[in-house]
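A.B. asks: Build me a model:
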Amino acid sequence: MSDELETPQATPANYYYLWHLSALGVIDANYGPPPIALPPEDESAARQVPDPAIGGTVWDTIAAAGPIRPARVALIDVGVSLDHPNLATRLDRQASIDLTTHRYGARVADILDTTTSFDLEEKQAFFAGLNIAPLGNLGLSNDDREYLSDIVAEYAASEGVVRRLYYPESLFASHGTCCAGLIVGEPAAAAGEEGPSLPPEGAFFTDGEAPCPGGNRNTLPYFGVDPFSRLISIRTSFEDDARQFIAAFLYAYHQRADVIVLPRGLPDPERSRVLPKNELKADLERWKNQDAADLFTRIAFADQGAAELEPKAPQKGSNPDRVWHILKQLILGISQHIPIVCAAGNSGESQLIYPASLSADNNGIISVGAVTVEGFRSGYSNYGEGLTLVSPSDDGEVFNRHQLRVNRLSPFAAQHDYRAFAIREYQYSHFSLLTTDLSGAFGYDKGADPWSAVVPFGANPGIGGGYYTGFGGTSGASAQVGGICALIQRAYKSRHNANSRLSGPNVKSILQAASRLDTAVAPGIRSLTADCMNADGEDALDMTYFFGSGLPDVREAVAAALAL
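C.D. replies: Modelled structure (predicted):
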């Protein structure tokens, strides 16, 4: 990085769009002393929060330790925008794959590439040479091992397609684009410039013209957690097709990814079920609630007698869980070699979604919950047994018999007198994660399509915006932790070689050791604080139940990787 980053400098207030990077310790930021309460006549002075002062970055620390050796992050999601200016040089287009429109993989060709023919589709073997023998014993029965071997052999001999006209990411890749920006986003490169790019002098701090190398006034000098790593997009759908997800994890392993990020759940018909809450079951077992319990049972199991009418119902004698069980064992096996970062879920439940629920001390699955700048668990974030750690995100409103958390700035808040319910109120956070968005009508913010203007192909500067959006959820939290894992792997590579990597359990242990429960989420000042969500007195439980090992300190994690 440039010398200007070594000493604190004045920064405009709009720097706060990268608040989550300072909360994690990726960037050193001094927000000054906490605001103090003043008499009413001086309230205006109390609202004058000083701009943060920016010092060094963890990227400088890794760069000083050795050569820049990018990590490879495999993002299993709904795709990533190929032409976003903050992602174009970070996305590995030659390794990315679409498993939704072709069983054996599809890829969009570069239509400006004149070295190949212009056929609409060309065959390509994406899984050629696939070999899972290094994974060792996956804990499968002989029959299941043979079943998986047949799948691997089929994909190793398969042929996918390279297409020139079909670009599904332009419609459906909003979630993946948001997650990608939080992981590897970088300031938009100038035309023809190859990443990774360092911010030019003053680019990180200027509030004048041309705030980034490309000079596009609609782009920001945006940074993901690790803008020097590369991202492999593995596009999957939400279909309950276990083979699709087996292929996704096999492909990530085949590509020798250093990190796998799964910012969503998998639709396993058995393992993705939400279990009844213990406190709810206890209520239904009381005598006075027997009628309600009986109704609950009849509703829950009303459709079990009509399985033969279900078109997707398995035939008698088949084992529909076999392929899902194989997927589970494959995920566990791969996690021993590659850290797998999973979102904890956004249901506000005291249990994790699948496969984050597989996280345990003896594997490399990292389950991530969300916390707000106010120091509380995000109102929607799942928590409970198996949670590895937490990361900054936005908030969600809560109104139940255990807590009240509402957005007081909403015009609807004034229409209700919540105080009448005498419920304990927790501070709602207005901070969200700014990240890259799918431009055009199908993005989260539905910004103007930057390719709609009548200009030479590729020359449109993106007038109209649509490049960024507010984001959050445990998806955003897990994406950031995926970036931290990339930093850990990249730090390790800088001291060894480009082909070296730490195992999943090693990365996980480094993360846990570098996480703290007694810390605040900067620029907030409240330490991590438990809340009552699903049971009376729940906030008296151990803090790990809500936050796992806590909020990671990236500087400490990188230092640990460099010391190995």
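
A.B. asks: going forward, measure contacts and count neighbours with C-alpha atoms only.
C.D. replies: Noted.

A.B. asks: residues contacting Ala306?
C.D. replies: With contacts defined as C-alpha atoms under 8 Å, 6 or more residues apart in numbering, Ala306 is in contact with no residue.

A.B. asks: Test my guess that Thr544 contacts Gly550.
C.D. replies: Yes: the pair Thr544 and Gly550 qualifies as a contact (C-alpha atoms under 8 Å) at a distance of 7.3 Å.

A.B. asks: Neighbour count for those two, which is higher?
C.D. replies: Set side by side, Thr544 and Gly550 show more neighbours around Gly550, with 27 against 18, by other C-alpha atoms under 10 Å.

A.B. asks: What residues does the residue nearest to Leu87 when sequence neighbours are not counted make contact with?
C.D. replies: When the adjacent residues along the chain are set aside, Leu87 lies closest to Gly185, with 5.5 Å between them (C-alpha to C-alpha, 6 or more residues apart in numbering). For Gly185, the residues meeting the contact criterion (C-alpha under 8 Å, 6+ apart) are Asn86, Leu87, Arg90, Tyr222, Phe223, Gly224, Val225, Asp226, Pro227, Thr436.

A.B. asks: As a check, name the ranges of all strands in the stretch 101-250 of the chain.
C.D. replies: With strands called from DSSP state E, counting those that start in this stretch, the stretch 101-250 of the chain shows them at 106-108, 121-124, 160-163, 230-235.

A.B. asks: picking that back up, which pair of the contacts of Gly185 spans the longest distance?
C.D. replies: Greatest spatial distance among the contacts of Gly185 (C-alpha to C-alpha): Asp226 and Thr436, at 14.3 Å.

A.B. asks: between the two, which one's more packed in?
C.D. replies: Thr436 (34 against 27).

A.B. asks: wait, doesn't that one sit right on Thr177?
C.D. replies: Yes: here Thr436 reaches Thr177: they are 6.2 Å apart, a contact under C-alpha under 8 Å.

A.B. asks: helix/strand/coil for Glu349?
C.D. replies: At Glu349, secondary structure determined by DSSP: H, G, I helix; E, B strand; the rest coil is coil.

A.B. asks: How many neighbouring residues does it have?
C.D. replies: Using other C-alpha under 10 Å, Glu349 has 20 neighbouring residues.

A.B. asks: please give me the structure for this one as well, since I'd like to look at both together:
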Amino acid sequence: MTTTTTTTTDGTGREVYANYPALWHLEAIGVLDAFRGGARKEAGKTPTRVAVIDTSVAVRHPCLKDAIDTSLAIDFFSNRLGAFPYYKDGESFAPNVPNLATDVADALPATRTLLNELVDRLSHTSEPHVNGVAPCVSQEFSNHGTAIAGLVGARPAIAEIPADYIGAGASEAKMPLPYTGVDPFCRMVPISTNFDTDPEALILAFLYAEMIDAQVILLPRSIPDPFRTVPPIDHEEGVLEALMPAYPTTREQMLWGELAQLIVAISMKRPIVCAAGNFQESGGIYPANLACDHNGVIAVGAANAKGVVAGYSETVGATVMAPSNDVETYDRVSVRLDMQAADYHDRAAPQRNNNGNFSHFEVISTDVPGRHGYSYSPFESTEPEDGLREFGSYFCRFGGTSAASAITAGFVSLGYSLGEIQPGTDGLGAKNWLLSKTVMVETATGTFQCPAWAGQVSFPGLDV
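C.D. replies: Just a heads-up that it's a prediction; the model follows:
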């Protein structure tokens, strides 16, 4: 499988943008070679459980349908104590939640109260949708989560194309989809939340990830804590009060503080992988900036296909840097422009001043099929529930530190799946394993550690 960006030509009609492998990011960190060499999950081994706190996921995507644990997927957007979206409304169920007795909130009084409420909901056969409110997991909401899930744990698939979509008299056809995430042996649990400044929903999401005993937790986004924004708001000048529609109550302030403590406490038990931010935030966005040598929080920055720091990323505060896309920069610090672009002109930006570090490679991932994804379908009607209608909308270009964090979470998950990380390893132990599987990359734009399965990296875009 290969992909390409929009093609332009120079004066001779030569193609400017070259094709590149859709799985270049796996090649870069050595995972694809491991699969070619026969790396497989041990027979009978329980799949690694990855909790993804993000938007919902298009669970019927052919490359994801066997990778998503729909029995545990939960939505905290629609229901305060969670809705289980893949059970019918009114259907009784009893989710298999193995860690109801967790002590992670014992020192956090407000969080402990929420934990008790959640335990009470989960420990009894109950309604999947509280008060009949439908979960907010439709495909319109699932772009980001679907792309994230694909990078972590998509599987190659063969999709059927129903005869109705081929033409009159045609027989059913099959379409191979040779796409894989970093750990195609894992099982992911989508934990969908909203993006409001609501500490309670996020506390419940992290508690749920702890209660289902996830080996890896992924948060490919920031948390809108008004007291921990990046850059920090000067509270003494009253800026916070001016920006917020209502100043946080005393209870909300307590919950925001306890959420930060909860994330660190959970990270001591299981690694929490976080995106470090897309605006060169020194130290990383929150909660990636909680990462330190003494906890299991893993802050992930981005490197482009040339093996240099992406134009939007930052090495300061990042635990590791993983492959992702790039952006152009043109400021007092650096000039990184796309010299292949149709609007590039060397009189405005002389080539001798361009550091040549820009890469047009993007990360390719799974997308919401049909009209609602990043790479939407041109057809007006919806996709069939089973089977493939057309290829294009099933995959998309993706990037940012979100993509880099998903790749890193998949890498850690693969460590569990292939027995490199032993069962029962705590969050700090898993983080130390990750660091032991990195190599130091030195470039003009910074030195960073990059995951490398076999002890070396192979970035493919150096000559493109």
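
A.B. asks: Could you list which of the contacts of Gly185 of structure 1 belong to helices?
C.D. replies: For the contacts of Gly185 of structure 1, not one is inside helices, with DSSP state H as the criterion.

A.B. asks: can you pick the most crowded of the residues you listed?
C.D. replies: Sorting the contacts of Gly185 of structure 1 by how many neighbours each has (other C-alpha under 10 Å) puts Thr436 first, at 34 neighbours.

A.B. asks: Next, the contact list for the equivalent of Glu210 of structure 2 over in structure 1, please.
C.D. replies: For Glu210 of structure 2, the aligned position in structure 1 is occupied by Tyr253, per TM-score structural alignment. Shown in contact with Tyr253 of structure 1 (C-alpha under 8 Å, 6+ apart): Ile334, Ile338.

A.B. asks: hmm, try it at 10 Å
C.D. replies: Residues near Tyr253 of structure 1 by C-alpha atoms under 10 Å, 6 or more residues apart in numbering: Ala74, Leu130, Asn131, Ile132, Leu135, Ala247, Val259, Ile260, Ile334, Ser335, His337, Ile338.

A.B. asks: Look up how far Glu210 of structure 2 lies from the aligned partner of the fifth one in structure 2.
C.D. replies: Taking TM-score structural alignment as the alignment basis, one finds that Leu135 of structure 1 is matched in structure 2 by Val104. From Val104 of structure 2 across to Glu210 of structure 2, the span is 8 Å (C-alpha to C-alpha, to the nearest Å).

A.B. asks: what's the answer for Thr445 of structure 2, then?
C.D. replies: For Thr445 of structure 2, the distance to Glu210 of structure 2 equals 38 Å [C-alpha to C-alpha].

A.B. asks: And the helices in structure 1?
C.D. replies: Chain-ordered helices for structure 1, with DSSP H as the definition, fall at 19-24, 43-46, 58-65, 142-156, 169-172, 174-184, 242-254, 278-284, 290-300, 322-335, 473-495, 504-513, 544-547, 554-563.

A.B. asks: CSV please, covering those helices and showing distance to Ala459 of structure 1.
C.D. replies: As requested, those are exported to CSV (distance: least, C-alpha to C-alpha, whole Å):
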stretch, distance to Ala459 of structure 1
helix 19-24, 32
helix 43-46, 46
helix 58-65, 32
helix 142-156, 39
helix 169-172, 18
helix 174-184, 22
helix 242-254, 34
helix 278-284, 59
helix 290-300, 57
helix 322-335, 42
helix 473-495, 31
helix 504-513, 42
helix 544-547, 47
helix 554-563, 38
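
A.B. asks: which stretch among those comes nearest Ser367 of structure 1?
C.D. replies: Taking C-alpha to C-alpha, helix 473-495 is the member of the helices of structure 1 nearest to Ser367 of structure 1, at 7.7 Å.

A.B. asks: tell me the angle the closest one makes with helix 504-513.
C.D. replies: Helix 473-495 of structure 1 runs at 110 degrees relative to helix 504-513, counting by axes from the mean of the first three to the mean of the last three C-alpha atoms, to 10 degrees.

A.B. asks: can you state the direction angle for helix 473-495 of structure 1 and helix 554-563?
C.D. replies: 30 degrees.

A.B. asks: Tell me how many other residues surround Ala128 of structure 1.
C.D. replies: For Ala128 of structure 1, the tally of surrounding residues (other C-alpha under 10 Å) stands at 14.

A.B. asks: Now for Val104 and Glu210 of structure 2: what residues contact both?
C.D. replies: Both Val104 of structure 2 and Glu210 are in contact with Ile266, Lys269, where contact means C-alpha under 10 Å, 6+ apart.

A.B. asks: counterpart of Gly466 of structure 1 in structure 2?
C.D. replies: Matched by TM-score structural alignment, Gly466 of structure 1 corresponds to Ser393 in structure 2.

A.B. asks: where's the match of Glu210 of structure 2 relative to Ile232 of structure 1, distance?
C.D. replies: Taking C-alpha to C-alpha as the measure, Tyr253 of structure 1 and Ile232 of structure 1 are separated by 12 Å.

A.B. asks: Please apply the same query to Leu327 of structure 1.
C.D. replies: Distance from Leu327 of structure 1 to Ile232 of structure 1, counting by C-alpha to C-alpha: 21 Å.

A.B. asks: between those two, who's got more neighbours?
C.D. replies: Ile232 (25 against 22).

A.B. asks: how about Arg187 of structure 2, what's its match in structure 1?
C.D. replies: With TM-score structural alignment as the criterion, Arg187 of structure 2 matches Arg230.

A.B. asks: Please give me every residue in contact with that match.
C.D. replies: Shown here is Arg230 of structure 1, whose contacts under the criterion C-alpha under 10 Å, 6+ apart are 70-74, 87, 89-93, 180, 183-185, 195-196, 257, 486.

A.B. asks: Give me the residues contacting stretch 416-424 of structure 1.
C.D. replies: Outside stretch 416-424 of structure 1, the residues touching it (C-alpha under 10 Å, 6+ apart) are Phe399, Asn400, Arg401, His402, Gln403, Leu404, Arg405, Val406, Glu425, Asp531, Cys532.
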